[in-house]
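Chemist: What shape does this take:
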Amino acid sequence: MAPPRVISLVPSLTETLFALGAGATLIARTRYCVEPVGAVEGLPVVGGPKDPDVDAIIQLRPSLVLMGVEENRREDYDRLRAAGLEIFPARVRSVADVPPVVVEIGRRLGTLDAARAIASEIEGAAESVVTFVADVQRQAEQGLLHVFCPIWRDPWMVASQGTYLADVLRRVGLPSLLHHPEAADGSAYREVELDEIVEVDPGLVLLPSEPYPFGPDDRDEILSWPLRASRERQVHLVDGRMLTWYGARTASALHALSLLALRWVGAEDEPKTAPPTIH
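Modeler: Below you'll find the model as predicted:
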């Protein structure tokens, strides 16, 4: 049997392939597939998640294309399917969705044992975090702490409740009144106006590095807004991959974010038992 020939159109799944020991199966990637550093740079680039070079992908004749329901476009999926390519469309809207996705990829690539090990780590981290963030939730509720975590600006946009990002924040004890249920049209994101943000008065603002590359200038702008978070200097730049990259990174992201959450809400004592550091 010929070895698998995989093209990944999802950066976090590209990283996960290497964690599974299946990096050698990858024959092309998107320009945003930059991890692991030192392992992907020599691979051909076939556009981005939202604008893949479909013709180039078809010409490479992969045996499997990894896509994400949220990250990639349906029209590109349809064209690749029409060309007869096998596609695995990952549907991840919560932390609980990640282990089955990892296991299925491992099954298809012959790395099932490694996939089950990563899935077990994710499940263990998620379970540990439930207890670990009790202090975060308690203090957040007492202080009426709500989080504003935009994914874009001009216009400002936030994720809906039915997204991986919103679930990660919820699991580490950082709720948001701005994460409304999914829109009737199925959109995972929605625009928010400054007046709405001010009305919610978040006590914490997280500015991720992706998909929009928030930086110091954005932080300085929000610090001037009439928000509790601004008055208390609780506006923080964070690694967006902790919030949006699912797969091999999920377990360690939950651990890191839970520790940061404790710091942000000013918990006096850290729990006696912390989730294990993974990867």
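
Chemist: When you work out contacts or count neighbours from here on, use the C-alpha atoms and nothing else.
Modeler: OK.

Chemist: which element follows the helix or strand containing Ala126 toward the C-terminus?
Modeler: Using DSSP states H and E, the element containing Ala126 is helix 112-132. Sequence-wise, the next helix or strand downstream of helix 112-132 (DSSP H and E) is helix 134-142.

Chemist: which residue ranges form the helices in the protein?
Modeler: 11-19, 54-60, 74-82, 98-109, 112-132, 134-142, 164-171, 194-200, 216-223, 228-231, 241-244, 250-265 (DSSP state H).

Chemist: And for the residue nearest the centre of the chain, nearest residue in space, chain neighbours not counted?
Modeler: The residue lying closest to the centre of the chain (C-alpha atoms, centre = their mean) is Thr244, at 1.1 Å. With sequence-adjacent residues excluded and distances taken as C-alpha to C-alpha, 6 or more residues apart in numbering, Thr244 is closest to Leu165, at 5.6 Å.

Chemist: on that earlier part again, could I get the helices of the chain in JSON lines, plus columns for distance to Arg153?
Modeler: Formatted as JSON lines, the helices of the chain follow (distance: least, C-alpha to C-alpha, whole Å):
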{"stretch": "helix 11-19", "distance to Arg153": "22"}
{"stretch": "helix 54-60", "distance to Arg153": "29"}
{"stretch": "helix 74-82", "distance to Arg153": "24"}
{"stretch": "helix 98-109", "distance to Arg153": "28"}
{"stretch": "helix 112-132", "distance to Arg153": "30"}
{"stretch": "helix 134-142", "distance to Arg153": "26"}
{"stretch": "helix 164-171", "distance to Arg153": "17"}
{"stretch": "helix 194-200", "distance to Arg153": "11"}
{"stretch": "helix 216-223", "distance to Arg153": "9"}
{"stretch": "helix 228-231", "distance to Arg153": "18"}
{"stretch": "helix 241-244", "distance to Arg153": "17"}
{"stretch": "helix 250-265", "distance to Arg153": "23"}
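
Chemist: To compare against the first, here's the next sequence to fold:
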Amino acid sequence: MQIIDQLQRVIQLEKTPKRIVSLVPSQTELLCDLGLKDALVGVTKFCVHPSTIRKEVKVVGGTKQAYIDKIKALKPDVILCNKEENTKELVEACALVCSVHVSDIYNLEDSLELIKQYGEMFSCSETASFIIEKISSEFENFQDFIRPELIIKVAYFIWKKPWMVAANNTLINYLLEVNKFENVFGHKDRYPEIEFSSSGIIANADLILLSSEPFPFKETHKKEVQEIFTKATIELVDGEMFSWYGSRLMMAFQYFKTLRLNLQSIPL
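Modeler: This is a model prediction of the structure:
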């Protein structure tokens, strides 16, 4: 079987992989929703969905620093990586163990393509098609909902010390646009560090979103930011909904709808 991953790398597989190592949390969740939980032999310490997965499957390290010796000992048929989540060095090291599939996600189309690829690669196309249809339906319904809503200028924070935001060429920015949130850092690339002050471009944001991941922003941080940006609305948001692809997208658009409805009661 020949598979072309999302970096256009050709992967040769003699048969359907039965032993899978996943080095990406959102892809681990997708595999389980595809009915492949029993085929997982290795995951990362950040793979938190389903909640029991780290107790049931061998943890091989993190997304940036996985232990190749532990991975090799599991004798995987395939290792699943992501261009953003995993380093080039880690992918290259994994390639010395077995075949490696690398995803590269920037928008909904990329996400659906990945689900389809997994369906073909793991012989579960019927379940993959169900997930794709569910996500597509939720997306279409959300588009109808969001169409009459006004555009809101936002800044989306992902880290503190240093302060970092999500900018252009990210799945987060794409989903902000889907929500009719205009990213005030949309002119910058990826995840830039910014100077956190009451002056500058961030002051143009009507809404500041503090993500639950990778930095776990809490109510205390919300108060801290509000003291500086007194005129902006500060909201804590579920980072998984804005940055996890795969089957998580089946829930994301309902979450976005609830978020937007809650914002309607706030003067922006």
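
Chemist: follow-up on the earlier one: what do we get in the second structure for the residue nearest to Thr244 of the first structure?
Modeler: With TM-score structural alignment as the criterion, the equivalent of Leu165 of the first structure in the second structure is Ile172.

Chemist: contacting residues for that match?
Modeler: Applying C-alpha atoms under 8 Å, 6 or more residues apart in numbering to Ile172 of the second structure gives the contacts Ala166, Phe242, Ser243.

Chemist: What is the nearest of the residues you listed to Tyr191 of the second structure?
Modeler: Ala166 (4.8 Å; C-alpha to C-alpha).

Chemist: isn't the closest one right up against Trp159?
Modeler: No: using C-alpha atoms under 8 Å as the test, Ala166 of the second structure is too far from Trp159 to be in contact (9.4 Å).

Chemist: Give me the more crowded residue out of the two.
Modeler: The residue with more neighbours, out of Ala166 of the second structure and Trp159, is Ala166; 25 against 20, by other C-alpha atoms under 10 Å.

Chemist: Ranking the helices of the first structure by mean neighbour count, which comes first?
Modeler: Across the helices of the first structure, averaging neighbours per residue (mean count of other C-alpha atoms under 10 Å) puts helix 11-19 on top, at a mean of 24.

Chemist: Roughly how far does the residue nearest to Thr244 of the first structure sit from Arg93 of the first structure?
Modeler: 8 Å (C-alpha to C-alpha, to the nearest Å).

Chemist: any idea how far the nearest residue to Leu249 of the second structure once chain neighbours are set aside lies from Ser247 of the second structure?
Modeler: Of all residues not flanking Leu249 of the second structure in the chain, Ile135 sits nearest, at 6.0 Å (C-alpha to C-alpha, 6+ apart). Remark: distance between Ile135 of the second structure and Ser247 of the second structure (C-alpha to C-alpha) = 8 Å.

Chemist: same check, this time on Gln143 of the second structure
Modeler: Remark: distance between Gln143 of the second structure and Ser247 of the second structure (C-alpha to C-alpha) = 19 Å.

Chemist: what does the helix holding Ala126 of the first structure correspond to over in the second structure?
Modeler: Counting by TM-score structural alignment, helix 112-132 of the first structure lines up with residues 125-145 of the second structure.

Chemist: And that stretch against the first structure, how far off on average?
Modeler: After superposition onto the first structure, stretch 125-145 of the second structure sits on average 1.5 Å from its aligned residues (mean C-alpha distance after the TM-score superposition for the first structure).
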